[in-house]
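Trainee: Let's see this in three dimensions:
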Amino acid sequence: MKRKPWQKILSIPLVLFFTIPAIAMNNFPRNPEQIEECDILVIGGGLAGAGAAYEALLMGKTVCLTEITDWVGGQISSQGTSALDERSTQRQELFFPKGYLEFRDRIGDFYGKLNLGECWVSASCFLPKDADYILERQLQDAARKGNGTLKWFPNTVIKDVQIERVENGGTGEQIVSAIAISHKPQPNTPPLNSEPLSQIIEDAYTYEDSSRLKKTVIKFVPPQNDNLEAKAHWMVIEATETGEIIGLTDIPYRLGIDPLSAYEPSSSSRTPDPYCTQGFTYTFAMEKTETPQPQPEPEFYQQYAPYYSYELERLADFDLVFTYRRIYKAQPSERVTFGGIGFTTPTPGDIAMQNWTWGNDYRPGTSVDNLIYSREQLEAMGQLQPHGWMGGLRTETLSKGEQNAIGFYHWLVAGTTDSQLGDGVKKPHPDHIFLTGFDSPMGTAHGLSKYPYIREGRRIIGRPNYAHPDGFTVNEVDISRVNYDDDYYKETLTPQEYRQLRAILAGLEGFGVISGEISPDQAPKRSRSTIYADSVGIGHYAIDFHPCMSESPHEKPGNTEREGERRGQGQAYPFQMPLSAMIPQKIDNMIVAGKSIATSHIAAAAYRVHSFEWSSGAAAGTTAAMALDKNILPYEFTEGFAFRNPHLQTLKTILDSNGNPTAFPNTSIFNEDWDGWR
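Mentor: Just a heads-up that it's a prediction; the model follows:
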């Protein structure tokens, strides 16, 4: 078989652990070499950031879009999870935001089919490198169509923000400028993406040039404007994967597990735990070959081998795992079934992307190995001091996640153990190669995704209102289909908490439960999610957990998932995205999109998939553009009663008319049964 230029067998010690020249760790600021003006600064080029840029460009705005990698799209490109997670009813109805549907159509046009890989987990699996190409052109076309201007800044991180109180500027402060560091390789050094993220991230956040990276310091500012009546001269959209700007600006947020309560009744802890977030994943691509290939064992493999597993007997089939997220199908093949799941058998030339819970997921959960630093840790490290921000991630844990992913490939092709199912289950499958190279599906010399798929980051606490005096949050009970009749809830919650839970679930009859007119056990239960008058987007997905592990390190033999973390897992009703969840406290010209909106730990497990990220971005971009046009601040859309707020009603009309739905069809407050949506 003729091998493509990017197909080669992985040489792990040489490729993954390329030695980086020493970097200067002194962290002193320097004057910007470049000043960039924009109406809207979108920080984070994932799907939420792309959705925000897309809508703002169509509304004629100048958008600066920054991204730590050199690919736009996040999950579908630089993070490698190029299999669209969609619920069946929403997919059948094609009830998605316009820009997301356009991307799906462009995928179909590009390949001549929507599901290039014939994967069984999704209706659309494709190559990450192609997703970057397709989405970048979609944004360029949006700029032309809307007479907007797109300024794209790949390989760029935000280092500092300037926050001030602005005259005419509302109740709080505003971001008036942002300092970024853009990097490229020094002459006579390897191209970017030669080494994995852990080996370059600290250099990327350091002002000084190093022997590896040449830096350009960029200052982002609003356009020069003499309008003294303007409440804000620009808007900033936080769309990073971890809520990075939330941490940097130190606005109120949550991280990790929320405490058990009537609103979060399936929580595994009575106290907050910022260290236990969902697992993160470095994806990779592997190709089936005609003949067995050499499979050298990584020097660290035995350290991670005790973790790997098919997880469940109904999933314990190599071909099923390979085709789960297969992103390229080389030739037709027969259809088979295993564990009730149908798929076409792998053939030589097929390429699979791997994203497996008991495989390349890395799931730290303690204060000594958590990936996303807590506020207390950031403060102790000096990252909240001026010029001290270094991205807020633990480099050592990133590195272990990279090793864990490489080890999982070796387990797939050569492993014979299974941590959950025991001996005799796992067989070697050496007729595969690990794909590396700059033209490979992941676009990296080492073969791992450019950035890990991070399922959960910092989540803002929205502004207080009459129903949420401690700050707005979308909670578990707002979306979950969990059976709360289970005795566990009555036995675990206090009597007061249990009564409050049943009142919440009773919907319009909740006041009767609170007053005592209706017994909690006799109270009716609504069959829908919470309806928000300020909804600006939609989503639908299961509450899907990849729980942290109980002990450190993640790969410790015999380690188990944190007890109780999967209790809240299960189906969710189609849900809305309230604008109140996107408006942070303290900073008046910032809007949050993507995974970092105001949700609880359990609700966040559903509010993280592809179409939702785009929907949240579309809402953020539209809100930011309209706020500038109307000379109002984002929080003013949510003031007072929603139905009497003309700004909010106009915003919702614009969103709906532009093809960005704010509610699912036939899901009103008068329809208590949404069970048909699956």
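Trainee: From now on I want contacts and neighbour counts done on CA atoms only, so please keep to that.
Mentor: OK.
Trainee: Centre of the chain to the helix or strand hosting residue 248, how far?
Mentor: Under the assignment given by DSSP states H and E, the secondary-structure element containing residue 248 is helix 244-249. In this view, helix 244-249 has its centroid 16 Å away from the chain centroid, taken as CA atoms, centre = their mean, to the nearest Å.
Trainee: Report all helices and strands that the helix or strand just after it contacts.
Mentor: Tracing the chain past helix 244-249, the next element assigned as helix or strand by DSSP H and E is strand 253-254. The elements that strand 253-254 packs onto, with contact taken as 3 or more CA pairs under 8 Å, 6 or more residues apart in numbering; DSSP states H and E, are strand 459-460.
Trainee: To compare against the first, here's the next sequence to fold:
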Amino acid sequence: MTLDRRSFLRIAGGLTGAISCTPWLLADAPEQSGEFAADVAIIGGSLGGCAAAIAALRRGLTVVMSEETDWIGGQLTSQIVPPDEHAQIETRGANASYRKFRRDIRAYYRDHYPLTDAAKSQTNLNPGGGSVSRLCHEPRVALAVLTEMLAPYQNSGKLTLLLEHVPVQADMQGDRISSVTVRSLNKGSEQTLTAPYFIDATELGDLLPLTGTEYVTGAEAKADTEELHAADVAAPANQQAFTVCFPLQFVAGKDFVGDRPADYDFWRDYVPALTPPWSGKLLDLSYSSPRDLKPKKLGFDPTGAATPGSLNLWLYRRILNTANFLPGSFAGSATLVNWPQNDYVLGNLIDVSEAEKQKHIHQAKQLSLSLFYWLQTECPRSDGGAGFAGLRLLPEMTGTTDGMAKYPYIRESRRIIAETRITELHVGAEQRSVITGQSGKQLKAKSFADSVGVGSYHIDLHPSSGGDNYIDFASLPFQIPLGAMIPRRIENLIPACKNIGTTHLTNGCYRLHPVEWGIGEAAGCLVSFALEKKETPRGIRSAPDKLADFQRSLTAEGFELAWS
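Mentor: Have a look, this model is predicted:
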């Protein structure tokens, strides 16, 4: 099912002078139930799912991809989180396609936005100037770029995209998936997807329980993983916080204060019950510093004034800086709120009833709405006053009516029980030092002979539903082993996101944007290679000559398989 190309851009009323995009490639849901057959079915249009689709399509395969929301792109778009990346991302430590994707985002701003001459001349333009990343940008721009990348394949009929569809059933033949049924959230119609291979690119690993693929959740026990920082007792329901993110704009001299959120009194006085203890109330500019868990003061001031805290949260994830655009283009700068203050720890979204899942999403949204109201009315100011009434939500930026993200920001998924389980012993700096007796420049993460990519990020676990405070410690630049992408039993299911064979701890460094892209791209290439060679992924990994051929094909397409 394809659509003729419609206008790629439209002028939107929301932000003063802003240009926003409406994606045209996204397919309308079929009116009636039916069947789609392809070389690969990708369940979930996450960032990893998009990378998998692009890789498979680039290699000549046909693809059908479903997505729960009406935006593809996952954490960059429907979850509106600008990329978290390592310091060397501009030149190394990611696939060539990911760096091209980043260049395309910058080019989109140059081509479509009213940038100043100074901003246009910046090779490594950072549109928002946020400190969390060298590329802080609006979610709709990432959506536009992904849309453009996939457009030729949908117009040629190689790609079928089913938006607002969720998987509801899988049919199995022994250890193989024969079909997956997805249901339209709007119309209730069902589509049966058949393919030789299925990629789980959902945010929560939703295909794993439907297919009977063995998986784990939450925290493993130290006796099981032998990890230095692991829990003494396994706790499958002890999962990282998720967050309903939202963007804010500040317009000086305006008053946008509205009604108090329904649950504001609860969240204003809420103190997280964590061990070690949190710094105090959640809605406060103090928090527990992730590395040592001592109370730490943060700052917040959207006016440009200096803040007393060590970090001005307004600048941290700023995704639109008016200084980069011609005067009058925007009413004010905008920042993305994904902070300790709106991390939700009162329940999980995995392996609970649909009613409980929706309850927790609703409560997490109430937390974010309460944080917004607190910033408008009670947040301490450097002049001794309270609140910034000129803050407003940006529904035109999120594509929602309430200005909240379409989907919660997910940090932890179901994880397959894989042929290779990546543990702290492989990537944790402290534990690697003990194991190897090395330190300094000699200290390296474990080298995997079956590497299909690289990444780098510290092990970063946010407070959890089981009552853990931050778990945050150093890791080493690492590889993505193919064995972590192959389930121990199911033959034709490949993970493409945070659902690979990590542990609760190592998920904390494998969950970020460039790594998820690398996992997804490897998944798409693996399916193509398996079909071409008429071999299973397990067979490719276990045969040295086939594995070497596969890795050579990845290198030829711009994959980095090792850190030099």
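Trainee: on that earlier part again, so how much does the helix holding residue 248 of structure 1 differ from structure 2 once superposed?
Mentor: Helix 244-249 of structure 1: mean distance to aligned residues in structure 2 after superposition is 1.5 Å, counting by mean CA distance after the TM-score superposition for structure 1.
Trainee: Structure 2: matching residues for that helix?
Mentor: Aligning helix 244-249 of structure 1 against structure 2 (TM-score structural alignment) gives residues 206-211.
Trainee: Same check on stretch 527-539 of structure 1?
Mentor: Residues 443-455 of structure 2 are where stretch 527-539 of structure 1 lands, counting by TM-score structural alignment.
Trainee: ok now do the residue nearest to the spatial centre of structure 2, which residues does it touch?
Mentor: Here the mean C-alpha position of structure 2 is nearest to the C-alpha of residue 75 (CA atoms, centre = their mean), at a distance of 3.1 Å. Applying CA atoms under 8 Å, 6 or more residues apart in numbering to residue 75 of structure 2 gives the contacts 46-47, 81-82, 409-410, 513.
Trainee: Take those residues and map them onto structure 1. Which survive?
Mentor: For these, the aligned pairs still in contact in structure 1 (both residues aligned by TM-score structural alignment, their matches' CA atoms under 8 Å) are 46-47, 81, 409, 513.
Trainee: Most neighbours among the residues you listed, please name it.
Mentor: Neighbours here mean other CA atoms under 10 Å. Within those, the largest count is held by residue 46, at 32 neighbours.
Trainee: Skip the chain neighbours and tell me the closest residue to that residue.
Mentor: Nearest in space to residue 46 of structure 2, with sequence neighbours left out and distances taken as CA to CA, 6 or more residues apart in numbering, is residue 74 at 4.0 Å.
Trainee: show me what contacts the one you found?
Mentor: Under the criterion of CA under 8 Å, 6+ apart, the contact list for residue 74 of structure 2 reads 45-47, 203.
Trainee: picking that back up, using neighbour counts, pick out the buried residues of the match of helix 244-249 of structure 1.
Mentor: Neighbour counts over stretch 206-211 of structure 2 (16 or more other CA atoms under 10 Å) mark 206-208, 211 as buried.
Trainee: Any chance of JSON lines for the residues you listed, columns distance to residue 53 of structure 2?
Mentor: Supplementary listing: the buried residues of stretch 206-211 of structure 2 in JSON lines, determined by distance: CA to CA, whole Å:
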{"residue": "206", "distance to residue 53 of structure 2": "18"}
{"residue": "207", "distance to residue 53 of structure 2": "17"}
{"residue": "208", "distance to residue 53 of structure 2": "19"}
{"residue": "211", "distance to residue 53 of structure 2": "21"}
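Trainee: So which of the residues you listed is the closest to residue 302 of structure 2?
Mentor: Using CA to CA, the shortest approach to residue 302 of structure 2 within these belongs to residue 206, at 39.1 Å.
Trainee: ok, that closest one touching residue 167?
Mentor: Yes: in this structure, residue 206 of structure 2 sits in contact with residue 167. The criterion is CA atoms under 8 Å, and the distance is 7.4 Å.
Trainee: Run through the strands of the stretch 151-300 of structure 1 in chain order.
Mentor: 156-164, 174-185, 213-221, 235-238, 253-254, 280-281, 284-288 (DSSP state E, counting those that start in this stretch).
Trainee: got these as a markdown table, with distance to residue 124 of structure 1 columns?
Mentor: Conversion of the strands of the stretch 151-300 of structure 1 to a markdown table gives the following (distance: least, CA to CA, whole Å):
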| stretch | distance to residue 124 of structure 1 |
| --- | --- |
| strand 156-164 | 30 |
| strand 174-185 | 33 |
| strand 213-221 | 37 |
| strand 235-238 | 28 |
| strand 253-254 | 33 |
| strand 280-281 | 20 |
| strand 284-288 | 16 |
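Trainee: so which of the ones you listed gets nearest residue 39 of structure 1?
Mentor: With CA to CA as the criterion, residue 39 of structure 1 lies closest to strand 235-238 of the strands of the stretch 151-300 of structure 1, at 6.5 Å.
Trainee: contacting residues around that closest one?
Mentor: For strand 235-238 of structure 1, the surrounding residues in contact (CA under 8 Å, 6+ apart) are 39-44, 49, 52, 175, 244-246, 589-593, 620-621, 624, 628.
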